[in-house]
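**Student:** I'd like to go over a predicted model; first the sequence, then the structure.
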Amino acid sequence: MSRIIAGAAGGLRLQSVPGQGTRPTTDRVKESLFARLEAWGMLHDARVLDLFAGSGALGCEAASRGAAAVTLVERHAPAARVCRANAAVVHRALGRDDVVAVHQGTVAGYLAEPGEGPWDLVLADPPYPLGEAELTATLASLAGRLRPGGVVVVERSSRSPEPAWPEGLRRFEHKRHGETATWFAETDATPSPGAPR
């Protein structure tokens, strides 16, 4: 079982997805990721999109730490059910039920819907078998749909190549944690988080 590390729901346990179709983010990676995001001021009142959500642990962590609205996108029905259960845990802790929404369907289908976005933060933690071409297409769908100062975080195997960033997004940071690598990108016209604006 994973847990929410910090914030209003800190310490609460989250359900895990049954079976072996997902790869949960470890607490160590999650703590490092969210420490960076908080230092950059990326979470308070943010609109967050959690793609390939699995159990929804990353999006729920963002909600616990002050995000205003989080959307979890997960295509597999058992995982989407876990997302809804974990969203309910966060809602009880926050005393409101309108922070975390769950969309069951493919990432490509969700991003093709008109009117979605813009987002302050996009968390993309695709299953490792996802092909690089599909990841590139996902990133291309996000380009131009971030708010000013918005950030995309991609979590992959440390053995995977750097994502192919589409026009409109540029990588500004990379962090490796053993078998896991996180890549941070922003809109081309946006100064890096933490840089003088």
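**Tutor:** All right, it came through fine.

**Student:** From now on I want contacts and neighbour counts done on CA atoms only, so please keep to that.
**Tutor:** Fine.

**Student:** Which strands and helices lie in contact with the lengthiest helix in the chain?
**Tutor:** Longest helix in the chain, counting residues (DSSP state H): helix 77-94. The criterion is 3 or more Cα pairs under 8 Å, 6 or more residues apart in numbering; DSSP states H and E, and the helices and strands that helix 77-94 contacts are helix 57-64, strand 100-104.

**Student:** can you do 6 Å?
**Tutor:** On a contact count with 3 or more Cα pairs under 6 Å, 6 or more residues apart in numbering; DSSP states H and E, helix 77-94 meets no helix or strand.

**Student:** Flag every buried residue along that helix.
**Tutor:** Residues of helix 77-94 classed as buried: 79-91, 93-94 (neighbour count, 16 or more other Cα atoms under 10 Å).

**Student:** Same question for stretch 142-156.
**Tutor:** Buried residues in stretch 142-156 (16+ other Cα under 10 Å): 142-147, 149-156.

**Student:** ok, the buried residues of helix 77-94 vs Gln104, which is closest?
**Tutor:** Distances from Gln104 to these, taken as Cα to Cα, are shortest for Ala80 (6.0 Å).

**Student:** and the closest one, what does it touch?
**Tutor:** 74, 104 (Cα atoms under 6 Å, 6 or more residues apart in numbering).

**Student:** And the contacts of the longest strand seen in the chain?
**Tutor:** Taking DSSP state E as the criterion, the chain has its longest strand at strand 146-157. Contacts to strand 146-157, defined as Cα under 6 Å, 6+ apart, come from residues 118-125, 179-186, 190.

**Student:** Who are the packing partners of the next helix or strand after that strand?
**Tutor:** Sequence-wise, the next helix or strand downstream of strand 146-157 (DSSP states H and E) is strand 169-177. Packed against strand 169-177, as judged by 3+ Cα pairs under 6 Å, 6+ apart, are the following elements: strand 180-187.

**Student:** The structure to be compared is supplied as follows:
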Amino acid sequence: MTRIVAGVLGGRTIAVPGKGTRPTSDRVREAIFSRLEHLDVLDGARVLDLYAGSGALGLEAASRGAVSVTLVDSARAATDVARRNVAALGLTGVRVTTETAERYAASLAGAGARPAVPGTTTAALDLVFLDPPYDLDGAALAAVLTHLAAPGVLADGAVVVVERSTRTPEPAWPAGLVPFARKDYGETAVYYAEPAGPEASDSVGA
């Protein structure tokens, strides 16, 4: 079991899959969300949680003010647990999808040029979490990031958060994403990036 750290659901516990996932620790989630609150991207945010596992990151965002959250994982066992967590927490703005991260991100890239329809995932995203298995090939992660950087996928001022092992090379960032911070917590490295262009921050720091 793990727990929601803060927000309207703070202290509530959520189930995690029995195997095949690596839930982000409470300590690391608390640090990530402290930075995100400082960046003021949570309230009213449209959030995508890729490689979601139990959905802990996306559910934390919902607890802290996100208006829509999509949890995506390729493992049916993980999405079954995520759906049970959503139901147990009584959340109505969270949906769960069983799909690979690359296919889902590619679908967003293909839809990004079309007008956003309220209540659908074609609306530009304010916050994206990627917490893939540490052994995920760097090229596979780069492909997902490239789809996310496609026009229309990310809103101006959006933040992309990537968790990797400190022993894994830094993600290969596509031209449309600019990394602006990295923080290490034991074996976990957390990277923060944002869309390239006039809205990109050059003052947040590490």
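**Tutor:** Great, that's in hand. Given the structure is predicted, the values throughout are model-derived calculations rather than measurements.

**Student:** what's the TM-score here?
**Tutor:** The TM-score (TM-score structural alignment, normalised by the length of the first structure) is 0.92; 189 aligned residues with a Cα RMSD of 1.4 Å.

**Student:** on that earlier part again, what two of the buried residues of stretch 142-156 of the first structure are the furthest from one another?
**Tutor:** Arg147 and Arg156, at 24.0 Å, using Cα to Cα across those.

**Student:** for the residue most central in space within the second structure, helix, strand, or coil?
**Tutor:** With the centre of the second structure defined as its mean C-alpha position, the nearest residue by Cα atoms, centre = their mean is Phe129, 1.5 Å away. Put simply, Phe129 of the second structure is strand when judged by DSSP: H, G, I helix; E, B strand; the rest coil.

**Student:** With Ala88 of the second structure as the reference, measure out to it.
**Tutor:** 22 Å (Cα to Cα, to the nearest Å).

**Student:** dump the residue contacts of the equivalent of Gln104 of the first structure over in the second structure.
**Tutor:** Alignment note (TM-score structural alignment): Gln104 of the first structure maps to Thr98 of the second structure. Under the criterion of Cα under 6 Å, 6+ apart, the neighbours of Thr98 of the second structure are 72-74.

**Student:** May I see the residues you listed arranged in JSON lines, with secondary structure and neighbour count as well?
**Tutor:** Output for these, formatted as JSON lines (DSSP: H, G, I helix; E, B strand; the rest coil; neighbours: other Cα atoms under 10 Å):
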{"residue": "Val72", "secondary structure": "strand", "neighbour count": "28"}
{"residue": "Asp73", "secondary structure": "strand", "neighbour count": "25"}
{"residue": "Ser74", "secondary structure": "coil", "neighbour count": "19"}
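
**Student:** now, among those residues, which is nearest to Val204 of the second structure?
**Tutor:** Val204 of the second structure lies nearest to Val72 out of the contacts of Thr98 of the second structure, by Cα to Cα, at 28.7 Å.

**Student:** From Glu37 of the second structure, how far off is the closest one?
**Tutor:** Distance from Val72 of the second structure to Glu37 of the second structure, by Cα to Cα: 23 Å.

**Student:** One more: Ala61 of the second structure?
**Tutor:** 10 Å.

**Student:** what do you get for Gly55 of the second structure?
**Tutor:** Computed as Cα to Cα, the Gly55 of the second structure to Glu37 of the second structure distance reads 19 Å.

**Student:** Compare neighbour counts for the two and give me the winner.
**Tutor:** Gly55 (31 against 12; other Cα atoms under 10 Å).

**Student:** quick one, what contacts the corresponding residue of the second structure for Thr180 of the first structure?
**Tutor:** Superposed on the second structure with TM-score structural alignment, Thr180 of the first structure falls opposite Thr188. Thr188 of the second structure makes contacts with 164-166, as judged by Cα under 6 Å, 6+ apart.

**Student:** try 10 Å this time
**Tutor:** Thr188 of the second structure makes contact with 24-25, 28, 134, 163-168, according to Cα atoms under 10 Å, 6 or more residues apart in numbering.

**Student:** For Val94 of the second structure, which non-adjacent residue is spatially closest?
**Tutor:** Spatial nearest neighbour of Val94 of the second structure, excluding adjacent residues (Cα to Cα, 6 or more residues apart in numbering): Val69 at 4.7 Å.

**Student:** which secondary structure elements does the helix or strand where that neighbour lies contact?
**Tutor:** Using DSSP H and E, Val69 of the second structure sits in strand 68-73. Packing contacts for strand 68-73 of the second structure, counted by 3 or more Cα pairs under 10 Å, 6 or more residues apart in numbering; DSSP states H and E, involve strand 46-50, helix 56-63, helix 76-89, strand 94-98, helix 101-111, strand 125-130.

**Student:** Could you rerun that using 8 Å?
**Tutor:** If contacts are counted by 3+ Cα pairs under 8 Å, 6+ apart, strand 68-73 of the second structure sits against strand 46-50, helix 56-63, helix 76-89, strand 94-98, helix 101-111.

**Student:** Now the ones you listed in JSON lines, please, with extra columns for distance to Ala175 of the second structure.
**Tutor:** Shown next, in JSON lines, are those (distance: least, Cα to Cα, whole Å):
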{"stretch": "strand 46-50", "distance to Ala175 of the second structure": "20"}
{"stretch": "helix 56-63", "distance to Ala175 of the second structure": "26"}
{"stretch": "helix 76-89", "distance to Ala175 of the second structure": "31"}
{"stretch": "strand 94-98", "distance to Ala175 of the second structure": "28"}
{"stretch": "helix 101-111", "distance to Ala175 of the second structure": "15"}
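
**Student:** Report the secondary structure state of Glu31 of the first structure.
**Tutor:** On the basis of three-state DSSP, Glu31 of the first structure is classed as helix.
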